[in-house]
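**Q** Provided below are the primary sequence and the corresponding predicted coordinates.
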Amino acid sequence: MVFLFEDTRGARPRLRFLRSGGALSWADVFAFLLLAAAAVLVVHGAGQMSQPLAQLDVAPVVLDPANLPEYALRTTLRMFAALAASLVFTFTVAMLAARSRKAEMVIIPALDILQSVPVLGFLTFTVTFFMGLFPGRQLGAECAAIFAIFTSQAWNMAFSFYQSLRTLPKDLTEVSRQFGFSPWLRFVRLEVPFATPGLVWNIMMSMSGGWFFVVASEAITVGDTTVALPGIGSWLALAIAQRDVAAVGWAVAAMAVVIALYDQLVFRPVVAWADKFRFEQTASQQRPRSWLYDLVRRTRLVRRLLAPFGWPLRWLAAIPRPHLPPLPRLRISAATGRLLDRLWLGVVILAVAWAVWLVAGFIATSLHWSDVLAAFGFGLATLARVVVLIAVASLIWVPIGMWIGLRPAWAGRVQPLAQFLAAFPANVLFPFAVTAIVVWRLDPDIWLSPLMVLGTQWYILFNVIAGAGAIPTDMREAASIYGIRGWQWWRQLGLPGIFPYYVTGALTASGGSWNASIVAEAVSWGDRHVEAAGLGAFIARATKAGDFPRVALGIAVMSIFVIAFNRILWRPLYGFAERRLRID
């Protein structure tokens, strides 16, 4: 390969790639340098993750600002590794739930349960497993941390993709059938593009959700097992333990820099790219912009380098649908079909009952019914906090999200700020919360509650922004032409347009608030410790003490509350959105 300057007689100089004979612009060179730098950082970070576990004792986490770039890189790589796993999980599980009613009967309740299980609950039972897979290596602890971050990212993405597939316009589905799309072609040409705008905003929220639980994911303490992986989360945990306010400030500054970088280099270009998948019949007057996306579109070298990665997908999409003779259909009556559905439901119920029996037997070995009643009482206290906080967050962020979503230029400006605020770990506010409660003798049951919604309220904002941006331009123009304004506009266009997205955001926000209760209901600053009466504090105490029966009891009670809440409120709203508020 040889590059040389080409004389363009007064025009902007170009580089000529002699072997291929194609001219390369400065955009090609800049994009290539970005890709090369990203590859070097990934290789370096991956190499550090495979070091011996004893290296953590030789070089423990220290509060030296010179180490923050390395710590920030390690944390960011964990975030994106978990995000990749979350995407695979989303496309597989959510698609299966949307296409199969029988699978939906299992998957959706399972997602309700899984999103209710706190990060600490997963760590309690997975740290030993992952470290056993890679004995004596940091890779085991890294896998445990990545899995913990995955559990804070995957559920809202899965619910978003599921909601989009369930509200897919019927005319688009009919067109895909008339053209004979194979299941894979329908997936890549119809379902993924239609779901992309909402999914992108939930991906950004998932990254921020991972930051919110970064301390619990990297500074792992379960009973006698303590592992502090190099990262911003471990830095924060050490700074809080040592009551070092300056170190907390350094960590927040590092988070801000990292979030600004991946917003400009990853998410802003993805948002601009995803705008072309909006479902509308007229062109939008305002579109999100990204300098990097515009730069990549002008490059030749990057497209050539990335082309081989698209060949497998294009090959799969080009596979013609085989013309096989139709299989003989088993004709069954409606009554028989209902009977088969009930049998399937019975099998699911028996499997769940068996799992409940195993958990109950494990808990009953060392606990009493009084412990169960106490856990349910703590659950009612946390439930009251969740309901009040979600209602308040909805009243605040739905109007703001609608205003931002209808103005793509403002969405671009607000996007990095919203990501930073959503990523702001509750642990950073522990010094102020503990000091204020102790000095002014405030009630922890009230004043620790806002910490629960600090990182979860943004699920509502991000989904409302996505929903407002997905309202077709022709509908907005028609409302403007006919003079529909004020409450009438909200009732006839605004609220129906964002409602499916709001339900997804509120459902994941409520589940995330239950998860965040473990961080928010029991806070420490140095040797000072403040607790609120609730299920989160109950689980946090049990986890720290290594009391596995009480951990299992707390997680089981939390799952019961979350599933009941979802079934009573959010699932009926999902059904209403699917029946009445889809764009057809």
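**A** Received, thanks.
**Q** From here on, just use CA atoms for contacts and neighbour counts.
**A** OK.
**Q** how far away is Gln522 from Ala110?
**A** Quick fix: residue 522 is Ala, not Gln. Going from Ala522 to Ala110 by Cα to Cα, to the nearest Å gives 28 Å.
**Q** no no, Arg137
**A** Arg137 is 32 Å from Ala110, by Cα to Cα.
**Q** what about these two, which has more around it?
**A** Each of Arg137 and Ala110 has its neighbours counted (other Cα atoms under 10 Å); Arg137 has more, 18 against 14.
**Q** who's in contact with that one?
**A** By Cα atoms under 8 Å, 6 or more residues apart in numbering, the contact set of Arg137 is 50-54, 131.
**Q** Which residue ranges of the stretch 301-450 of the chain form helices?
**A** 301-318, 334-364, 369-405, 408-423, 430-440, 444-447, 450-453 (DSSP state H, counting those that start in this stretch).
**Q** what's the fifth one packed up against?
**A** Using 3 or more Cα pairs under 8 Å, 6 or more residues apart in numbering; DSSP states H and E as the contact test, the elements touching helix 430-440 are helix 444-447, strand 522-525, strand 528-531.
**Q** filter the contacts of Arg137 to the buried ones?
**A** Using 16 or more other Cα atoms under 10 Å as the burial test, these include 53, 131 as buried.
**Q** ranges for the strands of the protein?
**A** 3-6, 14-17, 22-24, 219-222, 225-228, 522-525, 528-531 (DSSP state E).
**Q** I'd like the distance from the second one to the chain centre, please.
**A** Just to be clear, that refers to strand 14-17. In terms of Cα atoms, centre = their mean, to the nearest Å, the gap separating the centre of strand 14-17 from the centre of its chain is 42 Å.
**Q** got it, and the first one?
**A** Centroid displacement of strand 3-6 relative to its chain, using Cα atoms, centre = their mean, is 45 Å.
**Q** Report all helices and strands that it contacts.
**A** Looks like strand 3-6 contacts strand 14-17 (3+ Cα pairs under 8 Å, 6+ apart).
**Q** let's bring in a second one:
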Amino acid sequence: MLPFPTGPAAARTSLPSRIAGRMSRMTWVDVVVAAAVLVLLYITLRVGQGTTVRFSTSQSVKIDTHPSQLPYDAARSLLRMFVALTASTVFTFLYACAAARSRRLERILIPALDILQSVPVLGFLTVAVTGFIALFPGSMLGLECASIFAIFTSQAWNMTFGFYHSLTSLPRELDELSRSFRFTRWMRFWKVEVPAGAIGLVWNGMMSFGGGWFFLVASEAISVSNKDYALPGVGSYAGAAIADGDLGRIGWAILTMAVMVIGVNFFFWRPLTAWAEKFKNEQSEAGEIQRSVVLDFLRRSNWPRLLGRLLRPVGHGLNRAGRVLGVDDRPLAPDHRRRRTGDIAFAVVAGGLILWGLADLVGYLSDRTGLGVFGEPLLLGLATLARVAVVVVGSTLIWVPIGVRIGFSPRLTRIAQPLVQVLASFPANFLFPLAVWFFLRTGLSIDVGGVLLMALGAQWYILFNTIAGAMSIPTDLREAMDDLGVRGRQRWKRLILPGIFPSYVTGGITASGGAWNASIVAEIVPFGATTLTATGLGAYISHATATGDFPHLIAGVAVMSLYVVGLNRLFWRRLHRLAETRYAS
């Protein structure tokens, strides 16, 4: 017997009556879910109260490193991370859709994304701290917004690149189907584009969340223009313990970080990855699927279905609004003469704005230091470029085979996902004491050892994207290969490499940018009174940020952006174009 009447009887039953009927069938599972949500909301409100307390830029900052402070610090850090993740998801949808749907905007937005991902977190913080403190004077909310913005900048670019790629490689059949059904742009987005990119979006979101953990110390313990700002959080706690050389409290911070990462994985990412399995494009059901205890528990509850019924009128309203605005009826064969005219006008306006900005920047640097300021960072950038190349090549050789193995095995995914998430999320700063001890004990130069620390912040982009690409390969194709007896090198050549190539390119682009960004914390390794400094552009930018040397900071960020964009244009974009034209689904 169905829980609700169907047919004409359902039409005569009002929505409030159906909701009341559903609530009358509440079970103990529903009570547990409701209690958990209420507790979560209560904790969020209690922790959120600390974000609006009074704050003065002249007051001294002292971080309490007593272990009893860690639960509150962990809650504050988690709140920032999830607020930044929400902002990153919204940004991903808006930015990626704008770049994928407009050829003219794509020419501006994608190169701009290359530049944005190459700007180190410290480069954003320098502007963000000043701006948000001025926006919220006398309130801790200014620093909170600056910290969240810094975490956002470590999360958003990878997610945006991944979703943009899924939009540009959308199968033509799905495009034609949405047109034949006269979908509005809103319907196309939710019913076609988001499901097609759901698996990659979830895994890239997980990786981006790990990137936020990696830069937690830099975003919570901020040193700008010889001023130190700090917020309650695990990152600032670890930073203070590292500065004091207190190994015991560093250990407590490491333990807290591990508990946080495993908890977030169990209660949030594992259910999402298991739920995203339903978006795999295959004709036969997989023999083994991912499972999540939390997701299974939620599916036994009536709350998701009840919430869906409450939100259904909102969806219908958005669909009707989309009909009023018009369907997605972009012509398959556009007017080339009209397009050429528009391209010229767009190029003139965009080029004029870019040239004006460059002229203003050159004038500022000429007045302050002269254009010779670019010489040193250009040379230092070559050293960092060599480290980035080693990180990307090494990560590819090591993690692509492992990522394919994990993506093909749901059982292995359940085992490896929390372990990989912990490793990917672990801030390199927490390992500084061990790194300093190891480098001094073995005599290993930080110029070489910095590669290992950079890898901690970059290699996981390749692994996670490879896993997502392997998981998106339909099970029926793998079974067909098994039936045909295709093994070894031929299996990699005919199935695996074409299947994961688009995802790998996305991971390679973001891993390259992530390695450049990670250089700001990997080329300067402090612990107590000892500081090891490598020769490189990351150390140059870190020093300019700490001393408030804005001309040198601008020069360093500009040179780093030049290296990243040049590398992407000459190498990664060609691979991306190949993925779009030859290996699209």
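**A** Nice, thanks for sending it over. Keep in mind it's a predicted model, so treat the numbers as computed, not measured.
**Q** Could I get the TM-score for this pair?
**A** Comparison of the two superposed chains (TM-score structural alignment, normalised by the length of the first structure) gives a TM-score of 0.93, and 566 aligned residues with a Cα RMSD of 2.4 Å.
**Q** sorry, back to before: between the helices of the stretch 301-450 of the first structure, which one is closest to Leu73 of the first structure.
**A** Taking Cα to Cα, helix 408-423 is the member of these nearest to Leu73 of the first structure, at 16.1 Å.
**Q** Tell me the counterpart residues of that closest one in the second structure, please.
**A** Under TM-score structural alignment, the match for helix 408-423 of the first structure in the second structure covers residues 410-425.
**Q** buried residues in that stretch?
**A** 410, 413-414, 417-425.
**Q** ok, average deviation of that stretch from the first structure?
**A** After superposition onto the first structure, the average distance of stretch 410-425 of the second structure to its aligned residues comes to 1.1 Å, using mean Cα distance after the TM-score superposition for the first structure.
**Q** And the contacts of that stretch?
**A** Stretch 410-425 of the second structure is contacted from outside by 206-207, 209-214, 258, 261-262, 265-266, 270, 288-291, 406-407, 456-457, 460, using Cα under 8 Å, 6+ apart.
**Q** Just the ones in helices from those residues, please.
**A** Counting by DSSP state H, these place 206-207, 209-214, 258, 261-262, 270, 406-407, 456-457, 460 in helices.
**Q** what's near enough to touch Val194 of the second structure?
**A** Taking Cα under 8 Å, 6+ apart as the definition, Val194 of the second structure has no contacts.
**Q** Now check the first structure for the residue matching it.
**A** Counting by TM-score structural alignment, Val194 of the second structure lines up with Val192 in the first structure.
**Q** now swap in Met454 of the second structure and tell me
**A** Counting by TM-score structural alignment, Met454 of the second structure lines up with Met452 in the first structure.
**Q** Wait, its match touches Ser513, no?
**A** Yes: taking Cα atoms under 8 Å as the definition, Met452 of the first structure is a contact partner of Ser513 at 5.4 Å.
**Q** Could you name every residue contacting both of the two?
**A** Common neighbours of Met452 of the first structure and Ser513, counting by Cα under 8 Å, 6+ apart, are Val386.
**Q** of those two, who's got more company?
**A** Per other Cα under 10 Å, whichever of Met452 of the first structure and Ser513 has more neighbours is Ser513, with 32 against 26.
**Q** With adjacent residues omitted, what lies nearest to the counterpart of that one in the second structure?
**A** Under the alignment (TM-score structural alignment), Ser513 of the first structure pairs with Ala515 of the second structure. Counting by Cα to Cα, 6 or more residues apart in numbering, Ala515 of the second structure lies nearest to Ala458, which is 5.0 Å off, once chain neighbours are set aside.
**Q** what's the distance between the one you found and Thr396 of the second structure?
**A** Ala458 of the second structure is 11 Å from Thr396 of the second structure, where distance means Cα to Cα.
**Q** now swap in Phe132 of the second structure and tell me
**A** Relative to Thr396 of the second structure, Phe132 of the second structure is positioned 39 Å away (Cα to Cα).
**Q** One more: Leu38 of the second structure?
**A** Look at Leu38 of the second structure and Thr396 of the second structure: by Cα to Cα, they are 44 Å apart.
**Q** Gly210 of the second structure too?
**A** From Gly210 of the second structure to Thr396 of the second structure the distance is 19 Å (Cα to Cα).
**Q** Look at those two and report which has more neighbours.
**A** Gly210 (27 against 20).
**Q** The first structure: which residue goes with the more buried one?
**A** Matched by TM-score structural alignment, Gly210 of the second structure corresponds to Ser208 in the first structure.
**Q** what about the spatially most central residue of the first structure, distance to Asp64 of the first structure?
**A** In the first structure, the residue lying closest to the centroid (Cα atoms, centre = their mean) is Ser206, at 2.3 Å. Using Cα to Cα, we find Ser206 of the first structure at a distance of 29 Å from Asp64 of the first structure.
**Q** For the residue mapped onto Ala144 of the first structure from the second structure, list the residues it contacts.
**A** The equivalent of Ala144 of the first structure in the second structure is Ala146 (alignment by TM-score structural alignment). Taking Cα under 8 Å, 6+ apart, we find Ala146 of the second structure in contact with 125, 128-129, 132, 219.
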